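A.B. asks: Next input, structure requested:
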Amino acid sequence: MKSNGKLMLNFVSDSASVYVKARRLLTQASESGITLTGACLAHQSNLLVKDLMAISRVWNIVEQVVTIASFIRRSVALRSSISRYMGREKIPMWLPSETRWYSFSETLKHVINVQTAIQVVFVQEASKPHLNTASACTVRTIINEKQFWEDTKAIYGLLKPYYVITAISELDNTSAGLILSGWMWLKLELKKTTALNADEKSLVLSKMQRRTENYVEHHHLLAWVLDPRVRGCGLNKTGKRLVRDLAKKLFSKIEPNCTDGSAFNLIKHWLDYDHKEGIFDAESSIWAPCLTSRPALFWMDLADDSPELSKLARAVLSCVPHAASCERLWSCAAATATKSRNRLTNKS
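C.D. replies: The predicted model follows:
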């Protein structure tokens, strides 16, 4: 992207060491340009869940949930009985994968959904052979513990924000702002959860804070405010002032010859946008979902009314916040070109 002849470069990687080196090299190679680099926020979101799963009490509950899910998947008779009790043709039951942390949330949700059904079926069909195996006895012990279900629901509450973050990463027009607002939701859930004790909460929150300090860049914070879908949701007044100062610094790089009048307009329109006043009035048609759902269109529509803020927003929101699309492409390629199919050609 070019702005006033300045080349804007955006580089993102899920390898911390790679993006640090890339930032240094790109900055040196493009002295006349602007380099916006960053870690893959989708990958860092994965690691946030991994930090949560590293807590032994959480992992123990997850293992018990997986035990139940595995037993239901293996036992056709049990699955059929649960489906009949719930009045469904069939019930979904995922098994999680450590390479796809969102699958843990789905597994917990599926097991929670069949709580009543599986407890009733285990009582009604207690004499049947498939419910009198060693595995069935283990599952019976787990599902009859009230504390297990309370902990499972509490942990699922913690994982819901991450599931949303994963869905956000799939969007064509996602932004760092959407992902960071998901992080803020996860942080709030961590603070109020009953699934962790005070020390465990402190440990996970401190790891989240370190990831934020190490991997969230200034342009990520700007995207958090300038994405009209979130508008800095979760940031306090001090945080918004800090981001506003970052906006002034980046705009001075994008427009090195900007006048005092342009700088004043930038701040004035920034405040109007934050408070939904002036040209950003809350009753204005610019807040129609058809525009706010597409940030590029939203700010393009305001190019004449607020040229300074519009240019800054479009520059920041054009940055890709993650490498998830590349990772998905490589996963699909790896599933196609395997060791047993290493003679594939473009035609075959």
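A.B. asks: CA atoms for contacts and neighbours, from now on please.
C.D. replies: OK.
A.B. asks: Can you name the next helix or strand after the helix or strand hosting K201?
C.D. replies: Remark: K201 resides in helix 198-215, with elements defined by DSSP states H and E. The C-terminal neighbour of helix 198-215 among helices and strands, as given by DSSP H and E, is helix 218-226.
A.B. asks: Against which helices or strands is that following helix packed?
C.D. replies: Helices and strands touching helix 218-226, as assessed by 3 or more CA pairs under 8 Å, 6 or more residues apart in numbering; DSSP states H and E, comprise helix 176-192, helix 237-254, helix 307-317.
A.B. asks: Columns mean neighbour count on top of the ones you listed, output as a markdown table?
C.D. replies: Output for these, formatted as a markdown table (neighbours: other CA atoms under 10 Å):
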| stretch | mean neighbour count |
| --- | --- |
| helix 176-192 | 21 |
| helix 237-254 | 16 |
| helix 307-317 | 22 |
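A.B. asks: so which of these comes closest to S13?
C.D. replies: Using CA to CA as the measure, helix 176-192 is the one of those that comes nearest S13, at 13.8 Å.
A.B. asks: Here is a second sequence; please produce its structure as well for comparison:
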Amino acid sequence: MSDNIIPEKLKTGGRPKKPIWRFFEQGDEVDKGHYIATCLACNQTFRPGKTAIMEKHIINNCSKVDHSVREAVKYMVEMREESSNFTSTKRKGSQVEKDQTTLANFYENSELGGERKGVIDVALIKAFVCCGLPWHLIDHPFFIELLRQLRPNYNLPDRKTLINTLLTEEILRVSVKCYKLLDKEDYLTLVLDDIGAQKFAGIVTDAGSNVHAARNLLSEKFPHILNIRCIAHSLNLITKDLMKHAFAKRIIQWYMVIVTYFKKSHRPKELLDLKIQEKRILGGGLKTYLDTRWTMVHEMLDSISRLEICLKEIVNENPNVIASEAVKTIINRKRGFFNDVCDLANIMKPIKEAILNLESNKATLADCYFFLAYLGQSINKIPEDDHVAFRQHAIKTFNEHFKLYNFDEYLLTYYIHPRYRGTGVKKSKTIYRRIQGAAARIWQQMLKIPDIAAYLKEYKHSKKESAEVLLMQLGEFHLKTIPYNSPYNSNVSTPLNWWKMCIPIPPYLQLLAIKLFSIIPHAANCEQIWSICGWMIGKRRTRLSVDNLEAMSKIHSYYITNIKPELPNYGKDQTAEEIRTNLNNSFRNIEDDEIDEYDEEEMAEIVACPFTDNSEQSLSQQLEILNVLDLDLMFRNNPVANKQLDDDELDNFI
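C.D. replies: Take a look at the predicted model:
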């Protein structure tokens, strides 16, 4: 009888395996209780296999893991975080009922509770990432002394723990939070295969050769995905090209003489600040010139233009304090300096306004066309007698970049925008054929999507018949017949929402419009991330690994986007916008500190250098946008033309 009894399996000691091990093969033991882990999907090995690192690999890095496995791991992390938050909240809610021993965590010399230490650990990694602090600071004696003065019983992690444990755990938490947020968004920037190629309307990148090649590869593989250049990046390139002209270079050089002197000289800076307060001039002091801030050129020129009276009064009233002859020469003796600053600022203003408007998540391909027209009109208004060479240089620069956006897709979107409705488009059979051709080509590619092709079966149309109906609807839109005659107000609606409410039968033009207006024509968020990465690496952190740099940029972007909830103590009585303003101001102070010291001999040499225009002389040419749009009809005869183009004025502008 005893022979038939199956012996019970002996229980092994130690903690049970974490659920993440279901997706990894356990290898040899490398340390007590720690084993080699090999991913079952991609065979990548981790020595040893730590839970946070394995979960991060499945969620963020493994390209071969099944989508259902990734979702399962995200769910596990999410549930663990919710359980941790629930336990913390429950304990806080019941602390009155418990013994007073829990209050010991609030006393300076008491032992820290595990939850409290975890909160401080998270705050610590936030500070290191968002302040750009080098990892080795964690081992610096004075930094350790500071934290021990603040909290004597907080055991500061070492450098290895900070990087390998705290950073990994935080990127894991942030990744799960981001996935939850993206589930609720309309526009996603995740892996193409995970979402489905049919959900993508276009791909937007800057002008780099590598990303341009990537755009072409995607367009060839998925013809229905439109290939779009980042408009904000192109406007920045226009700014840089304009600044290459000798006229603009001279103004920037003289400006830097003034700003360097007043930023680096204590008493003159104090006098300027007092004069600004006395005259109640808004907008602050002189701005520092930065290549990476795309709107900075206009802000810089505008700042010195606003402070012209202040600067002249300071120089004339305090000749013994303002010791720089170079500064005195520019402010008082350089004939026309402030007039030239004003002229250049007027050219840069529409570029700044265009960048700010087109970096919005509500920007469309139609807005690209409109603001390029606005910029073209400002260049067209440069006085021919005062700055002949610079005017031709500006026209040449504009034409070179306009070629990249004079595509039929942009023109079509401008034509079917419910506010613009093609205003200013020249009445030409050639141009209208371009618009019709673009609509037909895009529609032909859209028919390869099963959900779109299903409408042809419903209305019993062939591909050719559906295209003919589409072009007929395009004409009806131009004539404002029903249902295309609904009013449009940008304060309460968007072009995308307007078209969703406009339901023609069959809905061919509606489907085309929804596709075009779903595209946000900029990659500003990507550009910001690249800037963040460059700032994090700086000049010294050349050994920062790619994985850690990626993790830090993700954490930084998430914290800045959700800045108020992530700073519960600092932001208690402030709005998110106020916190961001304070954050930006803190970085501006850092930028001011990085200005080179003022060298009078060097600055005097710059001022004394005669102005020579070595720029290549361009043949007289006209703006190429005039072949498509009548800028006089759009702008010159409109009283709003010389005002800032904010949302309220735009409705009256067209």
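A.B. asks: To which residue of the first structure is L226 of the second structure aligned?
C.D. replies: For L226 of the second structure, the aligned position in the first structure is L36, judged by TM-score structural alignment.
A.B. asks: what's the nearest residue to its match if we skip its chain neighbours?
C.D. replies: In this structure, L36 of the first structure finds its nearest non-sequential neighbour in N10, 4.8 Å apart by CA to CA, 6 or more residues apart in numbering.
A.B. asks: So in the first structure, which strand runs the longest?
C.D. replies: Across the first structure, the strand with the greatest residue count (assigned by DSSP state E) is strand 6-13.
A.B. asks: With the second structure overlaid, how far apart is the next helix or strand after it on average?
C.D. replies: Using DSSP H and E, the helix or strand that directly follows strand 6-13 of the first structure along the chain is helix 16-29. Comparing helix 16-29 of the first structure with its match in the second structure after superposition yields a mean distance of 3.4 Å (mean CA distance after the TM-score superposition for the first structure).
A.B. asks: What is the helix or strand that helix 16-29 of the first structure is followed by packed up against?
C.D. replies: Note on helix 16-29 of the first structure: by DSSP H and E, the next helix or strand toward the C-terminus is strand 34-39. Contacts defined by 3+ CA pairs under 8 Å, 6+ apart place strand 34-39 of the first structure against strand 6-13, helix 16-29.
A.B. asks: now the last one and strand 6-13, what's the angle there?
C.D. replies: Note on geometry: by axes from the mean of the first three to the mean of the last three CA atoms, to 10 degrees, helix 16-29 of the first structure and strand 6-13 are set 170 degrees apart in direction.
A.B. asks: Excluding covalently adjacent residues, which one is nearest to G38 of the first structure?
C.D. replies: Once its chain neighbours are removed from consideration, G38 of the first structure has its nearest residue in V12; the separation is 5.1 Å (CA to CA, 6+ apart).
A.B. asks: Repeat that for Q119 of the first structure.
C.D. replies: Nearest residue to Q119 of the first structure, sequence neighbours excluded (CA to CA, 6+ apart): I143, at 6.7 Å.
A.B. asks: count of neighbours near the one you found?
C.D. replies: Other residues near I143 of the first structure come to 19 when the count uses other CA atoms under 10 Å.
A.B. asks: A337 of the first structure versus that one, what's the distance?
C.D. replies: Applying CA to CA, to the nearest Å, one obtains 42 Å for the distance of I143 of the first structure from A337 of the first structure.
A.B. asks: re earlier: helices and strands around the helix holding K201 of the first structure, which ones?
C.D. replies: helix 41-53, helix 176-192.
A.B. asks: Distance to R244 of the first structure for these - can I get that in CSV?
C.D. replies: Rendered in CSV, the data for these read as follows (distance: least, CA to CA, whole Å):
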stretch, distance to R244 of the first structure
helix 41-53, 22
helix 176-192, 15
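A.B. asks: so which helix or strand takes in E25 of the second structure?
C.D. replies: Element membership of E25 of the second structure, judged by DSSP H and E, is strand 24-31.
A.B. asks: ditto for H298 of the second structure
C.D. replies: Once you assign secondary structure using DSSP H and E, H298 of the second structure falls within helix 296-306.
A.B. asks: so that helix matches what in the first structure?
C.D. replies: Residues 103-113 of the first structure are matched to helix 296-306 of the second structure when aligned by TM-score structural alignment.
A.B. asks: Could I get the buried residue list for that stretch?
C.D. replies: Neighbour-count burial for stretch 103-113 of the first structure, with 16 or more other CA atoms under 10 Å as criterion, is recorded at S103, F104, S105, E106, T107, L108, K109, H110, V111, I112.
A.B. asks: quick check, nearest of those to K2 of the first structure?
C.D. replies: Proximity of those to K2 of the first structure, judged by CA to CA, is greatest for S103, which lies at 40.0 Å.
A.B. asks: coming back round to it: so which bit of the first structure is the strand holding E25 of the second structure matched to?
C.D. replies: With TM-score structural alignment applied, strand 24-31 of the second structure matches no range in the first structure.
A.B. asks: If you count contacts, what does that strand end up packed against?
C.D. replies: Judged by 3+ CA pairs under 8 Å, 6+ apart, strand 24-31 of the second structure is in contact with strand 34-39.
A.B. asks: The residue nearest to H556 of the second structure when sequence neighbours are not counted - how many residues pack around it?
C.D. replies: Computed as CA to CA, 6+ apart, the closest residue to H556 of the second structure that is not its neighbour in sequence is C130, at 5.6 Å. Under the neighbour criterion other CA under 10 Å, C130 of the second structure is assigned a count of 17.
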